[in-house]
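# Sequence first, then the predicted structure:
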Amino acid sequence: MEIAENAALIVVDVQEGFEAEAWGSRNNPEADQNIAGLIDAWQSSGRPVVFVRHDSPKPNSPLRVGQPGNDFKKYVEERRGKGSGPELLLTKSVNSAFYGTPDLAEWLDRSGIRQFVVVGIQTNMCVETTARMGGNLGYEVFVPLDATYTFDLTGPWGWTRTADELTRATAVSLHGGGFAKVVNSAELIAAAE
């Protein structure tokens, strides 16, 4: 695996609001540790890091601006501004980081970035949507599955899927569909070094 010197790490929605019990059962308890490790690797190598925050417009959302849940998790906030490479704070109110402010594609293109890694919360929502759009826009996208997590979910007709089932479905769709290469954090860290 080859990671470009200017490959961006996009850290999606790693916010306190996802600690709320209302989300239900989550998977991958090692995700936060893996996200922190990737941020450290990217920052120490001088590569760009994009911190994405979901500013929900929904009045009862724990991710709403002004609520404590809107804040980045402590380990992310402590790392912001610590790298030697470029850094961007992007806010959004929908799933894809490509529909945020400032314009992600414009920032990537202006910086000559054609490769990026997506980590964060939730695997099957904002991480997957950002990865899919990146693939559609012609970027080379990597998703370290062990640096993401999600929650059990109920859909139409009472169908339910566990967080692990949803994660596997995302991995198959992204990798099998050619949107992104699904890998693990250790592989990326080794390649970035």
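Great, that's in hand. Computed from a predicted model, the values in this text were never measured in an experiment.
# going forward, measure contacts and count neighbours with C-alpha atoms only.
OK.
# neighbouring contacts of stretch 39-56?
Identification of contacts with stretch 39-56 by CA atoms under 8 Å, 6 or more residues apart in numbering yields 5-15, 63-65, 70, 72, 79, 82-94, 97, 189, 192-193.
# make it 6 Å
With contact meaning CA atoms under 6 Å, 6 or more residues apart in numbering, stretch 39-56 is reached by 6, 8-13, 63-65, 83-93.
# PyMOL command for the buried members of these?
This is how PyMOL selects the buried members of the contacts of stretch 39-56, with burial counted by 16 or more other CA atoms under 10 Å:
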select buried, resi 6+8+9+10+11+12+13+63+64+65+83+85+87+88+90+91+92+93
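# Show residues contacting stretch 116-129.
7-14, 95-96, 141-143, 147-150, 170.
# Now, these that are in strands?
Counted as lying in strands by DSSP state E, out of the contacts of stretch 116-129, are 8-12, 141-143, 148-149.
# any chance of those residues in a markdown table, plus distance to W159?
Formatted as a markdown table, those follow (distance: CA to CA, whole Å):
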| residue | distance to W159 |
| --- | --- |
| A8 | 36 |
| L9 | 34 |
| I10 | 31 |
| V11 | 30 |
| V12 | 27 |
| V141 | 30 |
| F142 | 30 |
| V143 | 26 |
| T148 | 23 |
| Y149 | 20 |
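# and here's the other structure:
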Amino acid sequence: MTTALLLIDVQKAWDDPSWGVRSTPGAEANVARLLAGFRAAGRPVLHVRHASANPASPLHPDQPGHGFKPEAAPRPGEPVFTKSVHAAFLGTGLEDHLRAHGITGLVIAGITTHLCVSSTARLGANLGFAVTVVSDASSALSLDDGEGGRIPAETAHRVALAELRGQFAAVQTTDEVLAGL
């Protein structure tokens, strides 16, 4: 089985204070460790970035936040897929690329655990890929609960991982993933 690292939306926009506090403060450092490990092992690395249609969004292509964080910057030859919805498989050519290159496993990390990471992991599993989500290399935002309260980012992160675990993905830490390379 060929397994690729798939980084989801590790973009500068998430540093904008308007998003609030994110879970997993060490996520970007762990993304950098995963990148180094996959590159050293000669394993495929793929990048996904979100392009918001809203010109005021920090994720809009005309905004500086659209760029990748330095820890997750693609190297020449590493494919970059741009999406405008949550799941990285929709409208991007990602699935075709994976199948054309014989990639059957995905190690997914990025931002945000409860939205784009989860959507991509779920769809990837439904398409038949073996999916692992890296718990300490992904992060979530706090959520409005619709009843006047807020769900803390760490809780949103833990719940998203719990929903994926065993149903759509394995959930591992960066150290566990790197040990398996």
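Here it is on my side, so go on. Because the structure is a prediction, the values reported are computed rather than measured.
# What lines up with V45 of structure 2 in structure 1?
For V45 of structure 2, the aligned position in structure 1 is V49, judged by TM-score structural alignment.
# what about that match, distance to A31 of structure 1?
Distance of V49 of structure 1 to A31 of structure 1, computed by CA to CA, to the nearest Å: 18 Å.
# neighbour-wise, which of those two wins?
Comparing V49 of structure 1 with A31 by other CA atoms under 10 Å, the one with more neighbours is V49, at 26 against 21.
# Let me know the distance separating that one from T160 of structure 1.
Separation of V49 of structure 1 from T160 of structure 1 (CA to CA): 35 Å.
# Kindly report the same for P48 of structure 1.
To T160 of structure 1, P48 of structure 1 is 38 Å away according to CA to CA.
# same question, K92 of structure 1
27 Å.
# what's the answer for V14 of structure 1, then?
V14 of structure 1 is 24 Å from T160 of structure 1, by CA to CA.
# hmm, who's touching stretch 158-172 of structure 1?
With contact meaning CA under 6 Å, 6+ apart, stretch 158-172 of structure 1 is reached by 26-27, 124, 150-154.
# Return the members of those classed as buried.
Buried among the contacts of stretch 158-172 of structure 1 by 16+ other CA under 10 Å: 26-27, 124, 150-153.
# Please flag which of the contacts of stretch 158-172 of structure 1 sit within strands.
Using DSSP E, the subset of those located in strands is 153-154.
# Among the contacts of stretch 158-172 of structure 1, list the two that are farthest apart in space.
The most widely separated members of these, counting by CA to CA, are N27 and T154 (15.4 Å).
# sec struct for A121 of structure 2, please.
helix (DSSP: H, G, I helix; E, B strand; the rest coil).
# counterpart of it in structure 1?
For A121 of structure 2, the residue aligned by TM-score structural alignment is A131.
# Which pair of the ones in strands among the contacts of stretch 116-129 of structure 1 spans the longest distance?
The largest separation in those, counting by CA to CA, is between A8 and Y149 at 20.0 Å.
# how about P68 of structure 1, what's its partner in structure 2?
Per TM-score structural alignment, P68 of structure 1 is aligned with P64.
# now the aligned partner of E140 of structure 1 in structure 2: how far from A121 of structure 2?
Aligned by TM-score structural alignment, E140 of structure 1 pairs with A130 of structure 2. Noted for A130 of structure 2: a distance of 9 Å to A121 of structure 2, by CA to CA.
# Quick check: closest non-adjacent residue to L90 of structure 2.
Nearest non-adjacent residue to L90 of structure 2, counting by CA to CA, 6 or more residues apart in numbering: K83, 7.3 Å away.
# What residues does whatever residue of structure 1 lines up with the one you found make contact with?
When structure 1 is aligned by TM-score structural alignment, K83 of structure 2 is paired with K92. Shown in contact with K92 of structure 1 (CA under 6 Å, 6+ apart): 54-55, 100.
# among the residues you listed, who's most crowded?
Neighbour counts for the contacts of K92 of structure 1 (other CA under 10 Å) peak at H54, which has 26 neighbours.
# Tell me where structure 2 has strands.
Going by DSSP E, structure 2 shows strands at 2-8, 45-50, 80-83, 103-111, 130-139, 143-144, 150-151, 170-172.
# okay, these in CSV with distance to L164 of structure 2 next?
Converted to CSV, these look like this (distance: least, CA to CA, whole Å):
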stretch, distance to L164 of structure 2
strand 2-8, 16
strand 45-50, 20
strand 80-83, 22
strand 103-111, 12
strand 130-139, 8
strand 143-144, 18
strand 150-151, 18
strand 170-172, 8
